[in-house]
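Peer 1: Sharing a sequence plus its predicted fold:
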Amino acid sequence: MKKVLVLMGGLSAEKGVSLVSGETARKTLEANGSFDVEAIDVTREVDRQIRDSFGGQGPDVVFNALHGPFGEDGTVQGLLEMMGIPYTHSGVLSSALCMDKALSKDVMAAAGLRVPGGHIVETDNLSGVHPMPTPYVLKPIADGSTFGVVIIREESDPAPRSEILHDEVYGGRAIVETYIPGHELTVALKGDEPLAVTEIKADFYDYDAKYSDKAAPHVIPAELPEEVTAEALAMAAKAGAVLGCRGLSRVDFRWNPELGVNGLFILEVNTQPGMTPTSLAAEQAAYRGISFDELVQWMVEDASCRR
């Protein structure tokens, strides 16, 4: 029986989300009956934790349910490469690239994909003067779950100041980019296959809209013109390819309907999407007739093939 170790929790601000993803994956794998499953809440001694699992035998494969820095930025992926243990989701380079929103945007733009215009700012230099014309978005370069994201809509709105920004979230740098009015869309990728387009009914898809009891409703398939749906699927597949994504990933969009197909802009690519039956990627899999159990099993088998 294949030994699967679920990594969850970890050191980032997204630990709570990761624990939910990891526990859900653990229960699903155990219920499947085809795997011997253990789970660990990751610490800085994760190498020892991995070696000590399964009575000191270690795992055959790792199910990576970590989110945020150290879990989806190439760090733990590099450790697992050194240990020779196959793991779910994207590899070292792709994980690091997608976690850095500025670099991944540069790569996508170079490949001809539409991304919002913007630039990097040093947060110490933000002194209450708008760093670009409104409306714009200020967000951390390397964090997830919309931590630290601010939308500045009007010139009369207070401009960001360094003293109200948290270094543990921003790390001294941030992205400012043009705000795209319209619809929030997302496309999950199962390997290199785009599954569907979901619309998230929220003007600002923040942490509460994702995870609280006020979670924003999802519409799947999104009610879009056929050419916009086709373009979103094609752009997602191309983004995943140029960024080297594998396993399960997700491409997030904004769509300005006034611009038609040309109003689709990729915001970012998530190499470690949330893993519960109601998460966006799992919902799209279910829409395509893939149960949550089948999706999780495919992720483990897909990882095992890359030993």
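Peer 2: Nice, I can see it.
Peer 1: from here on, contacts and neighbour counts on C-alpha atoms
Peer 2: Fine.
Peer 1: how far away is the residue sitting nearest the centre point of the chain from L259?
Peer 2: Nearest to the mean C-alpha position of the chain, by C-alpha atoms, centre = their mean, lies N270 at 2.4 Å. Separation of N270 from L259 (C-alpha to C-alpha, to the nearest Å): 25 Å.
Peer 1: where along the stretch 1-150 of the chain do the strands fall?
Peer 2: For the stretch 1-150 of the chain, applying DSSP state E, counting those that start in this stretch gives strands covering 2-8, 35-41, 61-64, 118-122, 136-140, 150-152.
Peer 1: Take this one as well and set it beside the first:
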Amino acid sequence: MTTNNAQKNVNHDNQSNSNTDTHITQDAALNTANHNNKNTSQFGKVAVVYGGSSNERSVSLDSGAAVLQSLQNQGIDATHFDPKDQDITELRAYDRVFNVLHGRGGEDGLLQGVLQWFDIPQTGSGILASALGMDKVRTKQLWQGCGLSTAPFSLLTADTDWQQVVNTLGLPLIIKPVHEGSSIGMTKVNHLDELPAAYATAVQCGDAVMAERWITGREFTIVIIDDEAYPVIRLEPADITNFYDFDAKYNRNDTSYYIPCGLNEADEKHLQALSLAAFRAVDAKGWGRIDAMQDEAGNFWLLEINTVPGMTSHSLVPMAAKARGMDFDSLCWHILAQTL
């Protein structure tokens, strides 16, 4: 499993800096206190919303099942709620919602708006941040306006002059659907004549498609919980010439994850600060994840934000939390407690 691979890398990489060690000690003590003083009644009846009808349904089913099992194991009155099979108005019967509904419908402001209308507390970001975060182009435009470095990009249509795109952004390129997550519909383009097919793949996921400059270098993800950036994770697909695609994220067992990430202390703090600024700029709340690259010259580039990150065995939020001394049960409890 990827988690085994990750553990191997954690054990054989350099040790964390003293700040991380201090956090681990504090969080381990906090976890112990939480396990010894749990008041499950404060949550009332909890709907763990997952599944749905988006292209990320399969990932959501895995994430949600893990969260549901964790909450139930801790004695919380938690129930699975799948909007694909149930009337959304049935959520009125619950006291709060743990949202693990990845993709459209759950991560784009739609569910957030319904729950706000029903006056039901929910985990994670609200309408604005969710809608922005699901739109890669508007997120990047916002970051640019805030002076935050993000990889150059262009919007594409069927009438786009492909040569002009290459002239502007260079090669390689990454072609992405604007409103999808989990790397769905994405293609790396190395040659001009590959662009039309890559566009055709992406446009199957929706009309909005973008081309983004390929950043050659190291890929990182930064988990943010309670307005704090957790230890940075470096991702390394088995095929380093490719990218961290859907298969590498959820199916393969040969992707490597490094905590510590290999950055020096100053660079890691800089990347954490950049990611936290990006998170705040979108008005994200509670928990989430920022993806970024470091080019060969050492510059950092923001890629995108995830406002409902995965919680599967391959997922990065539990991995970062573990590096802070927080086990999966404590993580799920902590995220749910943000709704109180």
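Peer 2: Good, I have the coordinates. Values in this document were obtained by computation on a predicted structure and should not be read as measured data.
Peer 1: After superposition, what's the TM-score here?
Peer 2: With the length set by TM-score structural alignment, normalised by the length of the first structure, the two chains reach a TM-score of 0.90; 291 aligned residues with a C-alpha RMSD of 1.8 Å.
Peer 1: hang on, the earlier thing: want to throw the strands of the stretch 1-150 of the first structure into JSON lines with distance to I220 of the first structure?
Peer 2: Formatted as JSON lines, these follow (distance: least, C-alpha to C-alpha, whole Å):
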{"stretch": "strand 2-8", "distance to I220 of the first structure": "28"}
{"stretch": "strand 35-41", "distance to I220 of the first structure": "32"}
{"stretch": "strand 61-64", "distance to I220 of the first structure": "26"}
{"stretch": "strand 118-122", "distance to I220 of the first structure": "30"}
{"stretch": "strand 136-140", "distance to I220 of the first structure": "26"}
{"stretch": "strand 150-152", "distance to I220 of the first structure": "26"}
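Peer 1: Any idea how many residues pack against the aligned residue in the second structure for V37 of the first structure?
Peer 2: When the second structure is aligned by TM-score structural alignment, V37 of the first structure is paired with A78. Applying other C-alpha atoms under 10 Å, we find 24 residues neighbouring A78 of the second structure.
Peer 1: before we move on, what about K136 of the second structure?
Peer 2: For K136 of the second structure, the count of nearby residues is 23 (other C-alpha under 10 Å).
Peer 1: For the equivalent of it over in the first structure, which residues are in contact?
Peer 2: By TM-score structural alignment, K136 of the second structure lines up with K101 in the first structure. K101 of the first structure sits next to I141, A142, E268 when contact means C-alpha atoms under 8 Å, 6 or more residues apart in numbering.
Peer 1: Count residues in the vicinity of the second one, would you?
Peer 2: Residues within reach of A142 of the first structure, counting by other C-alpha under 10 Å, total 22.
Peer 1: Please tell me how far it sits from P59 of the first structure.
Peer 2: Distance from A142 of the first structure to P59 of the first structure, by C-alpha to C-alpha: 29 Å.
Peer 1: What of P225 of the first structure?
Peer 2: Between P225 of the first structure and P59 of the first structure the computed distance is 46 Å (C-alpha to C-alpha).
Peer 1: Same drill for the two, tell me which one is more crowded.
Peer 2: Using other C-alpha under 10 Å, the more surrounded residue of P225 of the first structure and P59 is P59, with 23 against 11.
Peer 1: which residue in the second structure lines up with the more buried one?
Peer 2: Superposed on the second structure with TM-score structural alignment, P59 of the first structure falls opposite Y94.
Peer 1: Which residue, other than its chain neighbours, is closest to its match?
Peer 2: Nearest in space to Y94 of the second structure, with sequence neighbours left out and distances taken as C-alpha to C-alpha, 6 or more residues apart in numbering, is K45 at 5.2 Å.
Peer 1: Now which residue in the first structure aligns to the one you found?
Peer 2: That one, K45 of the second structure, aligns with K3 by TM-score structural alignment.
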